[in-house]
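Trainee: Give the three-dimensional model of this entry:
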Amino acid sequence: MSDEVRPGFVRVRLDLSYDGAGFSGWAKQAGGRRTVQGEIEDALRTVTRSGGTTYELTVAGRTDAGVHARGQVAHVDLPREVWAEHHTKLLKRLAGRLPRDVRVWALREAPAGFDARFSAIWRRYAYRVTDNPGGVDPLLRGHVLWHDWPLDVDAMNEAARGLLGEHDFAAYCKRREGATTIRTLQELSLARGEDGIVTATVRADAFCHNMVRSLIGALLFVGDGHRPPDWPGKVLAAGVRDSAVHVVRPHGLTLEEVGYPADDLLAARSREARNKRSLPAGGCC
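Mentor: This is a model prediction of the structure:
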């Protein structure tokens, strides 16, 4: 694959968000399941009056069913004449065509070398959980997990520090043939807000399948006292899936932001990422 845009086409960056509850993940699937990619591509085809032509999106992070996004990034290559004709009104037309649980906030011509997936240098997720004995605020129930044991956030942070850095996260990932599970975990920290909700911030160069939700599952076992703070690190070092590590439910997880280097470094970053790993179709986190 090349980052070169085909002659006569323009690469367009899209910044978007969605509530994942009603979607079977980001990526299009067989069987007519509703996906974020499918909804946006259908809307784009309609508002550009492209008939049977679908312009396929490439996304920074393929989220699983039920996972939300506030700061997702994608790109699409459009014929130059289509972009020239529609770009001034495209954002508003998409707002009128898309369902209410997905929004495109910005559309702009991408700089040279930009690839929404491979140019990214980090993705930042947040996982939200409450240990309130009464449960979750009904207005937040679609975005916050209820854990019915009191959580020791200090113990969870102690455990999290032992997971930082570059490691083979095979113990926390669902393996996919031909895909590496080596990742650099740049940040993993937890804080309890004034509302009592514990928010885990998780940032890495990339994530393999189920990685974030597995990490949170391990930290919850530490937080509620079922495991000591050194246990998640021991699981990591063992390098194999541990049946005690639960993949927590997806609705507490939100992709918050994707980071990119300066424009003149985009192409180099994309080449580096392509050489380092190959992720087949499927979900993440």
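
Trainee: Could you use CA atoms for every contact and neighbour count after this?
Mentor: OK.

Trainee: now residue 221: how far from residue 128?
Mentor: To residue 128, residue 221 is 15 Å away according to C-alpha to C-alpha, to the nearest Å.

Trainee: To check against the first, give me the structure of this:
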Amino acid sequence: MNIPKVAEHIIGWLSDYIEQTGIKGMVIGISGGIDSAVVSALCARTGKPVLCLEMPIHQVLNQVSRGKRHIEFLKERYSNVKSLEVELTSVFEEFVAQIPPVQGNDLALANTRSRLRMTTLYYFAGLYGYMVVGTGNKIEDFGVGFFTKYGDGGVDVSPIADLMKSEVYKLAEYLDILPEIRQAAPTDGLFGDNRTDEDQLGASYDELEWAMKFSENKSEEDGLSLREKQVLSIFRRLNRINQHKMNPIPICKIPKEYINN
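Mentor: Next comes the predicted model:
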């Protein structure tokens, strides 16, 4: 991968989109993770206004501190970057207080956190005439569907959605993203603990990238190791059950003869 060319292409793509649409700038949620760090750095390099939002909800402290240090890193280098912290813990707690108590609702509440953040991003986007910039990569968005529908999946543009996670790391190194972010284990941070993406998915991103490419190439499975077969099974199961996230919502088409009568 020609990393400088890829970075230049994404920066140009974002700039062109802003100029063509008349949008005034970009807003992006900063999590302390590699994807939001890379995307926000690419946005900053456009020279257009960038608003970085921290939106903690019972967030683990090391995730919050990484996010803060990344924002300071951006603001020291790019005068077009501004930031705000919107503490959403009390908003989330009030929501929890209003719904019936149910056992086994951890995932539903985790997704609620993501959707509260999406709502916050769009509030500021509407306030300033900005667009919400997504941080999903190819394996998350189109491989295993590891995102929240109408949460972190609710965005206006997706600048790194055609890049594998491994390629995002290469961009991070090129963009001089802080080592502590590049070295941190990927996590969605939606459960208020230190569980990693690999803990949730059952496989590493490198393994899932292999499985995605293997499936796309329709390769023969003879000779695969036990672990490779396990990873392939994990990838195919997640890809299948999360198609509702990756495909457009179904629309009930009304027969023309019903409408014209």
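
Trainee: what's the TM-score for these two chains?
Mentor: Once the chains are laid over each other, their TM-score by TM-score structural alignment, normalised by the length of the second structure reads 0.22; 99 aligned residues with a C-alpha RMSD of 6.1 Å.

Trainee: which residue ranges form the helices in the stretch 151-261 of the second structure?
Mentor: In the stretch 151-261 of the second structure, the segments counted as helices under DSSP state H, counting those that start in this stretch are 165-174, 179-183, 197-201, 205-216, 226-241, 243-246, 256-260.

Trainee: Single out the most deeply packed of these.
Mentor: helix 165-174 (a mean of 19; mean count of other C-alpha atoms under 10 Å).

Trainee: Could you list every helix and strand in contact with that helix?
Mentor: Contact here means 3 or more C-alpha pairs under 8 Å, 6 or more residues apart in numbering; DSSP states H and E; on that basis helix 165-174 of the second structure packs against helix 3-21, helix 34-44, helix 179-183, helix 205-216.

Trainee: Of all those, which one is nearest residue 259 of the second structure?
Mentor: helix 3-21 (34.8 Å; C-alpha to C-alpha).

Trainee: Which SSE is immediately downstream of that closest one?
Mentor: On the C-terminal side of helix 3-21 of the second structure, the closest following helix or strand by DSSP states H and E is strand 25-29.

Trainee: one step back: would you reformat the helices and strands packed on helix 165-174 of the second structure as JSON lines and include distance to residue 83 of the second structure?
Mentor: Supplementary listing: those in JSON lines, determined by distance: least, C-alpha to C-alpha, whole Å:
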{"stretch": "helix 3-21", "distance to residue 83 of the second structure": "19"}
{"stretch": "helix 34-44", "distance to residue 83 of the second structure": "11"}
{"stretch": "helix 179-183", "distance to residue 83 of the second structure": "18"}
{"stretch": "helix 205-216", "distance to residue 83 of the second structure": "30"}
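
Trainee: quick one: which of the helices of the stretch 151-261 of the second structure is nearest residue 118 of the second structure?
Mentor: helix 243-246 (15.7 Å).

Trainee: Can you get me a residue count around residue 93 of the first structure?
Mentor: 17 (other C-alpha atoms under 10 Å).

Trainee: sorry, back to before: would you reformat the helices of the stretch 151-261 of the second structure as CSV and include distance to residue 112 of the second structure?
Mentor: Converted to CSV, those look like this (distance: least, C-alpha to C-alpha, whole Å):
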stretch, distance to residue 112 of the second structure
helix 165-174, 25
helix 179-183, 25
helix 197-201, 17
helix 205-216, 24
helix 226-241, 20
helix 243-246, 16
helix 256-260, 38
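
Trainee: Tell me, how many residues neighbour residue 75 of the first structure?
Mentor: Neighbourhood size, residue 75 of the first structure [other C-alpha under 10 Å]: 24.

Trainee: I'd assumed residue 11 was in contact with it.
Mentor: Yes: counting by C-alpha atoms under 8 Å, residue 75 of the first structure sits close enough to residue 11 to count as a contact (6.6 Å).

Trainee: surely residue 220 of the first structure meets residue 154?
Mentor: No: contact criterion C-alpha under 8 Å: residue 220 of the first structure and residue 154 do not qualify, at 11.7 Å.

Trainee: Between the two, which is the more surrounded one?
Mentor: Neighbours per residue, other C-alpha under 10 Å: of residue 220 of the first structure and residue 154, the larger number sits with residue 220, 25 against 15.

Trainee: State the distance from the more buried one to residue 85 of the first structure.
Mentor: 52 Å.

Trainee: any idea which element residue 115 of the second structure lies in?
Mentor: helix 106-128.

Trainee: Equivalent analysis for residue 255 of the first structure, please.
Mentor: With DSSP H and E as criterion, residue 255 of the first structure is part of strand 253-259.

Trainee: Can you list the buried residues in the helix holding residue 115 of the second structure?
Mentor: For helix 106-128 of the second structure, a neighbour-count test (16 or more other C-alpha atoms under 10 Å) marks 109-118, 120-122, 124-125 as buried.

Trainee: Output the longest helix belonging to the first structure.
Mentor: The residue-count maximum for a helix in the first structure (DSSP state H) belongs to helix 80-97.

Trainee: Name the surrounding residues that touch that helix.
Mentor: Around helix 80-97 of the first structure, the neighbours that count as contacts under C-alpha atoms under 8 Å, 6 or more residues apart in numbering are 8-10, 43-44, 47-48, 103-107.

Trainee: Mind jotting down where the helices sit in the stretch 151-285 of the first structure?
Mentor: Here the stretch 151-285 of the first structure has its helices, by DSSP H, counting those that start in this stretch, at 153-161, 211-223, 231-238, 266-276.

Trainee: Can I get the ones you listed in TSV including distance to residue 255 of the first structure?
Mentor: Shown next, in TSV, are those (distance: least, C-alpha to C-alpha, whole Å):
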stretch	distance to residue 255 of the first structure
helix 153-161	19
helix 211-223	11
helix 231-238	23
helix 266-276	20
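
Trainee: closest to residue 182 of the first structure out of the ones you listed?
Mentor: Nearest of the helices of the stretch 151-285 of the first structure (C-alpha to C-alpha): helix 266-276, 9.3 Å.

Trainee: quick one, strands of the stretch 51-200 of the first structure?
Mentor: 57-59, 68-79, 102-109, 122-130, 145-146, 165-168, 182-192, 197-204 (DSSP state E, counting those that start in this stretch).
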